[in-house]
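> build me a model:
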Amino acid sequence: MELIIHQPAEREAQRAQANREELAERIGRAIHENGTLQPLPGQGLYLSRRSSPLERVHSVVEPSVAVIAQGSKEVLVGESRYRYDSSRYLLTTLELPRVSQILEASPERPYLSLRLELPPTLVSAVMMEAGHASLRDHAEVRAIDVSPLHGDLLDAFVRLVRLLDSPTEAQVLLPLITREIVYRLLMGEQGARLRHLAMEGGYTPHIATAVRRLRQGFDQPLSIELLARELGMSVSSLQHQFKAVTAMSPLQFQKRLRLQEARRLMLSEDLDAASAAYRVGYQDASHFNREYKSLFGVPPMRDVQRLREATGASVG
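Down below sits the predicted model:
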């Protein structure tokens, strides 16, 4: 009897291992060089490859689900850390300033991953088809977390990357498999988190609006009182719910956006630190320098020089 009970579990484990190996093989075949590739433009699918661990990368990512086929990664949002590998997936349901770092990667076993964007309209449509059109749960749900990548969901991702060999089939089948992935996420342990992405009746739309306002006007002075009034919330409620969802206060959120944009301006537009600081809303250059060093570890221009040298070394 014990043997009969263990056989299905063993078969499931073997199936999962075979799927992970196929996922890594197909992603590795699709992206040969270090970097990020969008193999099917307009489909919201991104593949990444790295042959060595990286320093921390600051970014803002669209709502999406990320799966690692090989290697491991850590993501920091506010003071919260999320580590995942080929046995877990990362779900993000709001555009959050975050810091990510690849932990395991080598030329022999490169870091390989995929990220699939999750448009709220698509999530909402799948919810309605699955009979989850209403949600009365107003519990505070953090907008990012990791969960085990179980068999059926992993299998769907494998079938998704198989389509990379046939762009013609991908035009027809990729939207269907994407809907299946959304459905399985909704039915999984992060279903409540994903449902909040699309719902109109919960708190998330207020926070999503606040996030959008902050992203659009991050270079403008922030008035928490005015933002709360526009959203029909009290200041304390806005502060509490915003941090519950994003792991940051609105002010911390704005600061991250400002500093990340200043870094981009210095790198891509060759601005000096004072000019970049002014462009993103800082009136005091010394204040900007202190906050920049606090986030990135070194003063602005030294940081930019280091990044340029690292980029030059990797290109060479």
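> C-alpha from now on. contacts and neighbour counts both.
Noted.
> so where do the strands sit in the stretch 101-250 of the chain?
Ranges of strands in the stretch 101-250 of the chain, per DSSP state E, counting those that start in this stretch, are 111-117, 144-148.
> any idea which of the ones you listed is most buried?
Greatest average neighbour count among the strands of the stretch 101-250 of the chain goes to strand 111-117 (a mean of 23), per mean count of other C-alpha atoms under 10 Å.
> in the top helix by length along the chain, what's buried?
In the chain, assigned by DSSP state H, the helix with the most residues is helix 2-30. For helix 2-30, the neighbour count (16 or more other C-alpha atoms under 10 Å) marks 16, 19, 20, 22, 23, 24, 26, 27, 28, 30 as buried.
> could you also give me the structure for this second sequence? I'd like to compare it with the first:
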Amino acid sequence: MDVIDSVKTTYGFGSGAGFVETFNPAVRFFWSTQPVARAPLIYKAGLVIILQGSKVGYLEDRVFHYDRDQYLALSVPIPFDCATTASEADPLLGLFIDLDLTEVNDLARVLPLETAPTKSFTQIGVEPAPVGTEMHQSIARLLQTLTSRPASLAIGKGLVREITFHALQGPHGLALRSMTQTDSHHDKISRSIARIRENYTEDLTVEDLARDAAMSTSVFHRAFKDITGSSPHQYLKTTRLHRAKGLIVSHGFPVGEAARRVGYDNPAHFSREFKKLFNVSPKAAQMAGYQEIDI
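Take a look at the predicted model:
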């Protein structure tokens, strides 16, 4: 039995799609045994590592592929569309690694100061990057620890640190490093995103968010769009709709109650916007693509 099969056995891999916590608190294992047509999802900030199969992401006019040789780096939570190639015979398997800001800051300190991003630096918050030889080796060693709780706790943290270090040296490294720069554009937008995700039921305006970030409205709006690919208003709306989908699918909420819980007063307006985003009505939310493996 190879190491991927051992991981599948350890975490109860089954048919369909899903994700589970592993013995390593920073790592989750996900899978899909069926293809998924292009559909919206939201990843948190972190690294998406594909062990088998492939995915294609779509963000505005960008199209990016990630597979065994291309990981996905996210410096902020990003909504985008994704399609998955998978089957029972050839399932998609992958790992999601959470990024610890303290760890990222620690690692960034050992990199040359002259290569650090400026405080006004902005870069789209999601990007594929090649998995180099050393990173492949680190991932392989991490996989070996995931079948053992003691190994995950004793060795796994160091291997996550290794993989994070390799990511900091990759094409998305500047964006990842800018996560730790206090009062940089990236830091301010990241804090605005956190406010939206925590207070999505509120009527947050661009002016409110810009004022909170100590930026002019125009500079804030431009930086937000540069980093997330969407306007603050669109990001808020997308967050509300994803939260509502989770309430309907995972918690069995009636459509009207889910709409109210995420900040919609008009159920008909909610249903129109839900269908526009997910291409199905709220009552058919189970068909909305990634409800089982959203991260």
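> what would you report as the TM-score here?
With the length set by TM-score structural alignment, normalised by the length of the second structure, the two chains reach a TM-score of 0.87; 287 aligned residues with a C-alpha RMSD of 2.6 Å.
> could the buried residues of helix 2-30 of the first structure be laid out in JSON lines, adding distance to residue 131 of the first structure?
Formatted as JSON lines, those follow (distance: C-alpha to C-alpha, whole Å):
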{"residue": "16", "distance to residue 131 of the first structure": "29"}
{"residue": "19", "distance to residue 131 of the first structure": "30"}
{"residue": "20", "distance to residue 131 of the first structure": "31"}
{"residue": "22", "distance to residue 131 of the first structure": "33"}
{"residue": "23", "distance to residue 131 of the first structure": "31"}
{"residue": "24", "distance to residue 131 of the first structure": "34"}
{"residue": "26", "distance to residue 131 of the first structure": "34"}
{"residue": "27", "distance to residue 131 of the first structure": "34"}
{"residue": "28", "distance to residue 131 of the first structure": "38"}
{"residue": "30", "distance to residue 131 of the first structure": "37"}
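> returning to that earlier point: output the strands of the stretch 101-250 of the first structure in TSV; the columns should cover distance to residue 208 of the first structure.
Putting the strands of the stretch 101-250 of the first structure into TSV (distance: least, C-alpha to C-alpha, whole Å) gives the following:
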stretch	distance to residue 208 of the first structure
strand 111-117	16
strand 144-148	14
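> which one of these lies closest to residue 228 of the first structure?
Between residue 228 of the first structure and the strands of the stretch 101-250 of the first structure, the shortest gap by C-alpha to C-alpha is with strand 144-148, which sits at 23.2 Å.
> which residue in the second structure aligns with residue 291 of the first structure?
The alignment partner of residue 291 of the first structure in the second structure, by TM-score structural alignment, is residue 273.
> can you give me the neighbour number for the closest residue to its match other than its chain neighbours?
Nearest non-adjacent residue to residue 273 of the second structure, counting by C-alpha to C-alpha, 6 or more residues apart in numbering: residue 241, 7.9 Å away. Using other C-alpha atoms under 10 Å, residue 241 of the second structure has 26 other residues around it.
> report how many residues lie close to residue 66 of the first structure.
21.
> so it touches residue 115, yeah?
Yes: using C-alpha atoms under 8 Å, residue 66 of the first structure is in contact with residue 115, at 4.2 Å.
> returning to what we had before: for residue 179 of the first structure, find the nearest of the strands of the stretch 101-250 of the first structure.
strand 111-117 (11.3 Å).
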